[in-house]
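Colleague: Provided below are the primary sequence and the corresponding predicted coordinates.
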Amino acid sequence: MASALLEDHSYDTVIIIAVDIVTEAKRLAHSGLGTMTDDTPKPFDVERNGMVLGDAAAALVLRRTTDCTSHFGELVGYGASNDASGLTTPDLSGDSVRLAIQRAFKPAKIDAQDISVYLAHGTGTHINDEIESKVIEDIFNQNGRLKILGTKGALGHSLGACGLLEFIILIHVLKKSALPPTVGLSEPMPNIKNRFREDLPVSLHTNTGITVTLGFGGFNTALIARVG
């Protein structure tokens, strides 16, 4: 929405703020869904068994690139989709996640080969990580240098704040051109085993990355960032 407001010149500057805090009601709700773990979250690990919630607040100032004399990074593509599968369970085929990613490629004028890092939703739940790992390999199977990063093992799942938070993290990763480790991951799922940083820092092969969010109600978003 913020990009649309800039693109149609409704506003010249948009400030985006996202905040979410852990409450007892949220803990109880997610415990009832069976998505929580009492251990460390293990995104994309063969032994993953759930997520933990986390507090977060994030803010971003968005302007048209043509109006900026300098900037920290660019939002060059975005895509969204809804699988209408259910309130809490995503479509197991992953088709709508693929659609969101493919839609983001179009305004960015890039393809899967141009992406160096995929900052994953990576909740550490069985269903999410299974769907997302299949989508990654389907879309990026020809991009042998793509690396995956998951942040929720370190930060928890901040629900409504995680999309903006992880976009900002993605820009920082691209600026440093180095992949941090995925906290909690020790034995990656076999189909994406070689997509993560191991012991040594990994340099990124392009200045462009993508972050993907899978939300309740089947709503999926993909944001593509580029740094200069």
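Modeller: Good, I have the coordinates.
Colleague: can we go C-alpha only for contacts and neighbour counts from here?
Modeller: Will do.
Colleague: quick one: the strands in this protein, in order.
Modeller: For the chain, applying DSSP state E gives strands covering 13-20, 56-63, 74-82, 117-119, 147-149, 178-179, 202-203, 208-214, 219-226.
Colleague: and these: which comes nearest Asp129?
Modeller: strand 208-214 (10.6 Å; CA to CA).
Colleague: and of the strands of the chain, who's closest to Glu130?
Modeller: strand 208-214 (12.6 Å).
Colleague: orientation of that closest one relative to strand 74-82 in degrees?
Modeller: Strand 208-214 and strand 74-82 are oriented at 30 degrees to each other (axes from the mean of the first three to the mean of the last three CA atoms, to 10 degrees).
Colleague: what's strand 208-214 in contact with?
Modeller: For strand 208-214, the external contacting residues (CA atoms under 8 Å, 6 or more residues apart in numbering) are 90, 97, 101, 114-121, 162-163, 166-167, 170, 174, 220-227.
Colleague: neighbours around Gln142, how many?
Modeller: Applying other CA atoms under 10 Å, we find 11 residues neighbouring Gln142.
Colleague: also this one, for the comparison:
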Amino acid sequence: MAGTAFAPSSSGLIFNQGKELSARNGSSLFQYNGLKVVHPIQVKNGFISTSAKSRRIKAMAAPTVSAPKRETDPKKRIVITGMGLVSVFGNDIDTFYSKLLDGVSGITPIDRFAASEYSVRFAGQIHDFSSSGYIDGKNDRRLDDSWRYCLVAGRRALDDASLGKEVLDTMDKMRIGVLVGSGMGGISAFSNGVEALVRKGYKKITPFFIPYSITNMGSALLAIDTGLMGPNYSISTACATANYCFFAAANHIRRGDADIMVAGGTEAPISPTGVGGFIACRALSQRNNDPEKASRPWDKNRDGFVIGEGAGVLIMESLEHAMERGANIIAEYLGGAVTCDAHHMTDPRPDGSGVSSCIIKSLEDAGVSPEEVNYVNAHATSTLAGDLAEVNAIKKVFKDTSEIKMNATKSMIGHGLGAAGGLEAIATIKAITTGWLHPTINQYDLEPEVTIDTVPNVKKQHEVNIAISNSFGFGGHNSVVVFAPFKP
């Protein structure tokens, strides 16, 4: 970037088409090219002109480059003190990660609705889900599955953080917020309401049609259930949703809006409308005869993603607050970032520039250098364009990938859309705490451009130094979050 001007604060610099600059004070400034001073800038009559004179100032004014600095303020350092999920492998975190380490596929034929006439008849569908102990029977029957998953995952995360009802009742609930997003909201509730309208007329629409359809209801219901009165809303950025929620939740804590945030994503799209809609987008794998091998990120023979569902929720807490209450600290959230491709509704930029800029910004926010990162939980949906665009972006940022390992959780559980980042954040944190990376299954014929270790088919032991978790969504939404082992 040529000709960028740096000035003392309140100098009032005005850029005019990149050619002339003006300043409201009478100070001398310096013109920079990158990090080197090129020549001094003289201010005359309110306008800045450059001169080749007095080049001796160059050596005196050259800026120094400092290494990235991590946050040290315990009020702004953010730690993970609890995790909760609902997944194809059940609701227990250790069972979930054990299945991932074993390379088990959770992809099965759809039996929730009659899918025999659909061109795609399999999914990462949750079977035998129970909300017992978390949602009363009447509400359980009324709720869209997306909100059922949210309530169970959120409550389990709070329990994991030793924040059950009795403890919460002793705390300032105005300082605890909820930010659980969804890409599609209550799609079954919405579809049922439309069907009632078309078949029987508007008088037969349930009064719960609107409340259980709108995307903010996960956060709202979880707050109503627990009495948490801090920041509360939902973010909906398609498949990037959960990471957006983590990023925003962390910033609420850093700004002092809250001490604790319950954050993540939830989704229940396996319905006639959800599956049919993605078939229409031509986004799904059609490997009906071999569903367990359908999700195959980076494999040459991949033919689309496998739709999944579930919820993943983290308890994010300021280090100061966590230490004051003696919480068990699982890992540390170092930072994150969000960007937009501004390119296409469904396709990523082929060169991965939107993603690479997001990764760079996340590392800047985290205060770490690219050389410190040695694990990537990739978005890796098993689509033709998306998988390679992400790899291109990663290789742009990390010039030497010899020490990096990268895997794809979606190869086993499918693509949970708005919940994907939440489930993958939990997988990332479990990799940090266990020292084991789950495999990317169905790796038979790797794309030649993929020169990073994808942990093919078999788990690997790996001490994670810094991990990033990527999530990208329709509309060009990019999100990256950074986690690390907690070190006091």
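Modeller: Noted; the coordinates are in hand. None of these values were measured; they are calculated from a predicted model.
Colleague: before we move on, the earlier item: got TSV for the strands of the first structure, with distance to Leu5 of the first structure and mean neighbour count too?
Modeller: Below are the strands of the first structure laid out as TSV (distance: least, CA to CA, whole Å; neighbours: other CA atoms under 10 Å):
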stretch	distance to Leu5 of the first structure	mean neighbour count
strand 13-20	8	15
strand 56-63	10	16
strand 74-82	14	21
strand 117-119	26	24
strand 147-149	30	24
strand 178-179	32	19
strand 202-203	35	16
strand 208-214	21	26
strand 219-226	16	23
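Colleague: out of those, which comes closest to His157 of the first structure?
Modeller: Using CA to CA, the nearest of these to His157 of the first structure is strand 56-63, at 8.8 Å.
Colleague: what do we get in the first structure for His393 of the second structure?
Modeller: Slight slip there: residue 393 of the second structure is Ala, not His. Matched across to the first structure, Ala393 of the second structure falls on Val135, judged by TM-score structural alignment.
Colleague: what lines up against Glu166 of the second structure once you look at the first structure?
Modeller: Counting by TM-score structural alignment, Glu166 of the second structure has no partner.
Colleague: checking Glu166 of the second structure next. Helix, strand or coil?
Modeller: helix (DSSP: H, G, I helix; E, B strand; the rest coil).
Colleague: ok, it to Gly177 of the second structure distance?
Modeller: 17 Å (CA to CA, to the nearest Å).
Colleague: who has more neighbours out of the two?
Modeller: Using other CA under 10 Å as the criterion, Glu166 of the second structure and Gly177 rank with Gly177 on top: 27 against 9.
Colleague: am I right that that one is in a strand?
Modeller: Yes - per three-state DSSP, Gly177 of the second structure lies within a strand segment.
Colleague: quick one: it and Met261 touch, right?
Modeller: Yes - Gly177 of the second structure is in contact with Met261 according to CA atoms under 8 Å; the separation is 4.7 Å.
Colleague: show me the contacts for the nearest residue in space to Gly476 of the second structure that is not next to it in sequence.
Modeller: Closest residue to Gly476 of the second structure apart from its sequence neighbours, by CA to CA, 6 or more residues apart in numbering: Asp341 at 4.6 Å. Contact analysis of Asp341 of the second structure by CA under 8 Å, 6+ apart lists Pro348, Arg349, Ser353, Gly354, Val355, Gly475, Gly476, His477, Asn478.
Colleague: burial of the third one, as a residue count?
Modeller: Close neighbours of Ser353 of the second structure, defined as other CA under 10 Å, add up to 20.
Colleague: and the counterpart of it in the first structure, how close does it get to Ala222 of the first structure?
Modeller: Using TM-score structural alignment, the equivalent of Ser353 of the second structure in the first structure is Asp95. Separation of Asp95 of the first structure from Ala222 of the first structure (CA to CA) stands at 13 Å.
Colleague: ok, now Ile131 of the first structure?
Modeller: Distance from Ile131 of the first structure to Ala222 of the first structure, by CA to CA: 15 Å.
Colleague: what's the answer for Gly94 of the first structure, then?
Modeller: In terms of CA to CA, Gly94 of the first structure sits 13 Å off from Ala222 of the first structure.
Colleague: between the two ends of stretch 344-355 of the second structure, how far is it?
Modeller: 14 Å.
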